[in-house]
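**Student:** quick one: sequence and predicted model below, then my questions.
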Amino acid sequence: MCSHQPPCPTVDSPDHHTAVIVSAHPEQGWSLLCNGTVVFDDTGELLPDGRVVSPHRTSGAPTVAA
């Protein structure tokens, strides 16, 4: 799918989410990457073969100063 140089990481690479954005839809909260991955603003992903990657945000309570 990737035709530019250097080529984007494949969907099976650990860094697949760093591929070039080919279609951005920030108003809807998602972008399509060059390798066919759809990434969502909540850090979830939909891979081209239909697999789902759950959001991987760090969850932490806000720190309150005493």
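**Tutor:** Sure thing, it's come through.
**Student:** C-alpha only now, for contacts and for neighbours.
**Tutor:** Will do.
**Student:** what sits against the residue nearest in space to the middle of the chain?
**Tutor:** The centroid of the chain falls nearest to Val39 when counting by CA atoms, centre = their mean (3.3 Å). Residues in contact with Val39 (CA atoms under 8 Å, 6 or more residues apart in numbering) are His17, Trp30, Ser31, Leu32, Leu33, Glu45, Leu46.
**Student:** okay, pairing it with this:
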Amino acid sequence: MCKHRPTCPSAVSPDREAARLTVHHPEQGWSLLCNGVLLFEDTGELLPDGKIVAPHRVLPPAVAA
């Protein structure tokens, strides 16, 4: 899928999020990377083979009441 040099990480690489953006829709909360990964605003991912990667953002610690 990636046509530039050096090529981007594949969709199964641990660093797949480092691939270049091909389509970006921040108003809809998603971006398409050149390796075919759909990256969502909440850091979840949809891989080209249909596998889902759960969101992995770091949440701030809860504030004690």
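**Tutor:** On my side now, so go ahead. Note that the structure is predicted; figures quoted are calculated from it, not measured.
**Student:** overlay them and tell me the TM-score.
**Tutor:** TM-score of the superposed chains, computed with TM-score structural alignment, normalised by the length of the second structure, equals 0.90; 64 aligned residues with a CA RMSD of 1.6 Å.
**Student:** ok, back up a step: part of a strand, is the residue nearest to the centre of the first structure?
**Tutor:** Yes: under DSSP: H, G, I helix; E, B strand; the rest coil, Val39 of the first structure sits within a strand.
**Student:** what residue of the second structure takes the place of Ser54 of the first structure?
**Tutor:** Correspondence of Ser54 of the first structure to the second structure, assessed by TM-score structural alignment: Ala54.
**Student:** give me the number of residues near its match?
**Tutor:** Ala54 of the second structure: 11 surrounding residues under other CA atoms under 10 Å.
**Student:** related to what we said a few turns ago, now the residue nearest to the centre of the first structure, nearest residue through space, not along the chain?
**Tutor:** Nearest non-adjacent residue to Val39 of the first structure, counting by CA to CA, 6 or more residues apart in numbering: Glu45, 4.5 Å away.
**Student:** then Val53 of the second structure?
**Tutor:** Leaving aside its chain neighbours, Val53 of the second structure sits nearest to Glu45 (4.9 Å; criterion: CA to CA, 6+ apart).
**Student:** over to Pro48 of the second structure?
**Tutor:** Here the residue nearest Pro48 of the second structure, using CA to CA, 6+ apart, is Gly36, at 5.5 Å.
**Student:** Val52 of the first structure too?
**Tutor:** Val52 of the first structure sits nearest to Leu46 (CA to CA, 6+ apart), 4.8 Å away.
**Student:** and the closest residue to Ile21 of the first structure other than its chain neighbours, what does it touch?
**Tutor:** Leaving aside its chain neighbours, Ile21 of the first structure sits nearest to Leu33 (4.4 Å; criterion: CA to CA, 6+ apart). Residues in contact with Leu33 of the first structure (CA under 8 Å, 6+ apart) are His17, Ala19, Val20, Ile21, Val22, Ser23, Val39.
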